[in-house]
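1. Need the 3D shape of this:
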Amino acid sequence: MPENIFNPAIVIPVYNHEHAIGTIVAQVMASGLPILLVDDGSDIPCQQTLIALAEQFPHQLSLLRLEVNGGKGAAVKAGLRWLLDNGYSHGLQIDADGQHDVADITRFIQAAESEPDSLITGYPQYDESVPKIRLYSRYLTHIWIWINTLSFSIKDSMCGFRVYPLQQTVTLLSHCGNRMDFDPEVIVRWLWRYQKVTNLPTKVHYPLDGVSHFLLWKDNGLITLMHTRLFFGMLWRMPCLLWRKRDGQ
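-> Below you'll find the predicted structure:
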């Protein structure tokens, strides 16, 4: 496929969201874009729901099944690689639990088409449904992201509503975590290497089916380790990052 052809698709990582995924798929299908569901080793009820959806919509929806649950990051990685291997240029990531505003898909895709070499990322506008602990903990993560990039270019590093340029993003995946540490790590590594990030405001609601797979101690531990890795990665990149700031990049 020629590099200048814009050919986007949607990737949705799914782990035991059998009650919400049908509604999400119905909403996302209105975009007209191809959809890839990545089953991250879900239990049998969710497996069956995903298989039924793939059989119901064979022309627009594909299903990639991972035998073992590896975490959200592992599912997104597998999905992005699959999309690239199957000829797509960009992958729009959206969560399976209904927290993201599906109506913004068109706006995100239009931004990606206008800026095909930029990572388009959501900048959440929360309603009253957001758990306060999540809201406050995100600010701590934001501080570390700003330190590790020496930049305020990333307004939110944890939003899972994004459009990735696939060719470039896939080169970063082996360096990124497999669980909830994936979203912040991949966007920092993107900024380090490719620089272009576009933040779009988007409404966020928590969540449609009440299922969260964030493991308090494990995922917070992994995120802490991730920030530590990025900090030391920033140190040896510091001259380059500061030079960019001097040049106004």
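
2. can we go C-alpha only for contacts and neighbour counts from here?
-> Fine.

3. what's the lengthiest helix in the chain packed up against?
-> Assignment by DSSP state H gives helix 216-246 as the longest helix of the chain. Counting contacts by 3 or more C-alpha pairs under 8 Å, 6 or more residues apart in numbering; DSSP states H and E, helix 216-246 packs against helix 132-149, helix 182-194.

4. To Gln56, which of these lies closest?
-> Among the helices and strands packed on helix 216-246, helix 182-194 comes nearest to Gln56, with 30.7 Å by C-alpha to C-alpha.

5. ok, residues contacting that closest one?
-> Helix 182-194 has contacts (C-alpha atoms under 8 Å, 6 or more residues apart in numbering) with 72-73, 119, 145, 148-149, 157-160, 169, 172-173, 176-177, 196-197, 226, 230, 241.

6. can you tell me which of these are in strands?
-> Taking DSSP state E, the ones among the contacts of helix 182-194 that sit in strands are Leu119, Val197.

7. Quick one, which of the contacts of helix 182-194 are buried?
-> For these, a burial check counting by 16 or more other C-alpha atoms under 10 Å picks out 72-73, 119, 145, 148-149, 157-160, 169, 172-173, 176-177, 196-197, 226, 230, 241.

8. Quick check: closest non-adjacent residue to the residue most central in space within the chain.
-> Among the residues of the chain, the one closest to the centroid is Gly160, at 3.8 Å (C-alpha atoms, centre = their mean). Leaving aside its sequence neighbours, Gly160 sits nearest to Ile94 (C-alpha to C-alpha, 6 or more residues apart in numbering; 5.9 Å).

9. to compare against the first, here's another:
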Amino acid sequence: MSALPVGAVTGAFRPLVVIPVYDHEHAIGAMVDGVRAGGQDCLLVDDGSRESCATVLRELARREGVHLLRLDRNQGKGGAMIAGFHEAARLGATHVLQIDADGQHDPGDIPRFLAAAAAEPAAIINGAPVYDASVPRGRLYGRYLTHVWVWINTLSLAIRDSMCGFRVYPLAPVLALVRTASIGRRMDFDPEIIVRLCWEGVPVRNVPTPVRYPSDGVSHFDVWGDNVRISRMHARLFFGMLRRLPWLLARKWR
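-> From the prediction side, this is the model:
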């Protein structure tokens, strides 16, 4: 697997699109087409998919600008993204644009996200969903409970949506964080990592983006298991916030 081509380099800003994939063989081709249409290289992280999906991913990886990392067993979205961060760094990226494989997000918005990241490379560029009628109401209302906990745990309204899987990370602080902190490896990953990066002083910029549910009808959200994980995560973060409270208040005052 080669490093990113010279054409992907603009100054010190070298982004790579990372897509965690688990059994999304019917949607991933269109997502890769959308990413490549904007001229961006991408890394597909095969999170232990079944053979039918793995075959599709191997075929996609034959294309120019498409890299593939195969995990032998399913590690969850967070585990796949953490593996993707390390592989992106090995390929020479400075930033990772994370986008879901199932077609929820519009790859046509990738240039906007990367432009925002290039303008402020130290910040997380965070997707703020604009939903259409396809959003399940239970999922929509449930997200607001997570939003409230995130606002409490950061003492801030800076993160408009902590569960959106479309965002740009600066790699250096992410790699430093995953070396020192235990972060949820499944659907608790997206809200936990952005809260912890916020604690570390990484600024968050929110970019509105359309979200639809999903093109191939495959969702790996476990209503019971993932809600339990997310509830435990909020409890951990709350006590983490209490330990950091003097520092967070001082920073907020400044």
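
10. And the TM-score between these chains?
-> Once superposed, chain against chain, the TM-score is 0.96 (TM-score structural alignment, normalised by the length of the first structure); 244 aligned residues with a C-alpha RMSD of 1.3 Å.

11. Let me know which of the helices and strands packed on helix 216-246 of the first structure is the nearest to Thr49 of the first structure.
-> helix 182-194 (26.0 Å).

12. quick one: that closest one aligns where in the second structure?
-> Mapped onto the second structure using TM-score structural alignment, helix 182-194 of the first structure covers residues 189-201.

13. How about stretch 127-139 of the first structure?
-> By TM-score structural alignment, stretch 127-139 of the first structure lines up with residues 132-144 in the second structure.

14. Stretch 72-85 of the first structure now?
-> Aligned using TM-score structural alignment, stretch 72-85 of the first structure spans residues 77-90 in the second structure.

15. How much space separates the aligned residue in the second structure for Gln60 of the first structure from Leu44 of the second structure?
-> Under the alignment defined by TM-score structural alignment, Gln60 of the first structure corresponds to Gly65 in the second structure. Distance of Gly65 of the second structure to Leu44 of the second structure, given as C-alpha to C-alpha, to the nearest Å: 11 Å.

16. now Met241 of the second structure
-> Taking C-alpha to C-alpha, one finds Met241 of the second structure at 34 Å from Leu44 of the second structure.

17. Between those two, which is the more surrounded one?
-> The residue with more neighbours, out of Met241 of the second structure and Leu44, is Leu44; 24 against 20, by other C-alpha atoms under 10 Å.

18. For the match of stretch 72-85 of the first structure, give me the average deviation versus the first structure.
-> Average distance between stretch 77-90 of the second structure and its aligned residues in the first structure, after superposition and using mean C-alpha distance after the TM-score superposition for the first structure, equals 0.7 Å.

19. quick check, distance from stretch 36-44 of the second structure to the centre of its chain.
-> In this view, stretch 36-44 of the second structure has its centroid 16 Å away from the chain centroid, taken as C-alpha atoms, centre = their mean, to the nearest Å.

20. can you check stretch 35-45 of the second structure too?
-> Distance, centroid of stretch 35-45 of the second structure to centroid of chain: 15 Å (C-alpha atoms, centre = their mean).

21. For it, grab the matching residue range in the first structure.
-> Aligned by TM-score structural alignment, stretch 35-45 of the second structure falls on residues 28-38 of the first structure.

22. got the buried residues for the matching stretch?
-> Val28, Met29, Ser31, Leu33, Pro34, Ile35, Leu36, Leu37, Val38.

23. who are the neighbours in contact with the nearest residue in space to Leu61 of the first structure that is not next to it in sequence?
-> With C-alpha to C-alpha, 6+ apart as the measure, Ile35 is the residue that lies nearest to Leu61 of the first structure, at 4.7 Å, once sequence neighbours are left out. Residues in contact with Ile35 of the first structure (C-alpha under 8 Å, 6+ apart) are Ala9, Ile10, Val11, Ile12, Met29, Gln60, Leu61, Ser62.
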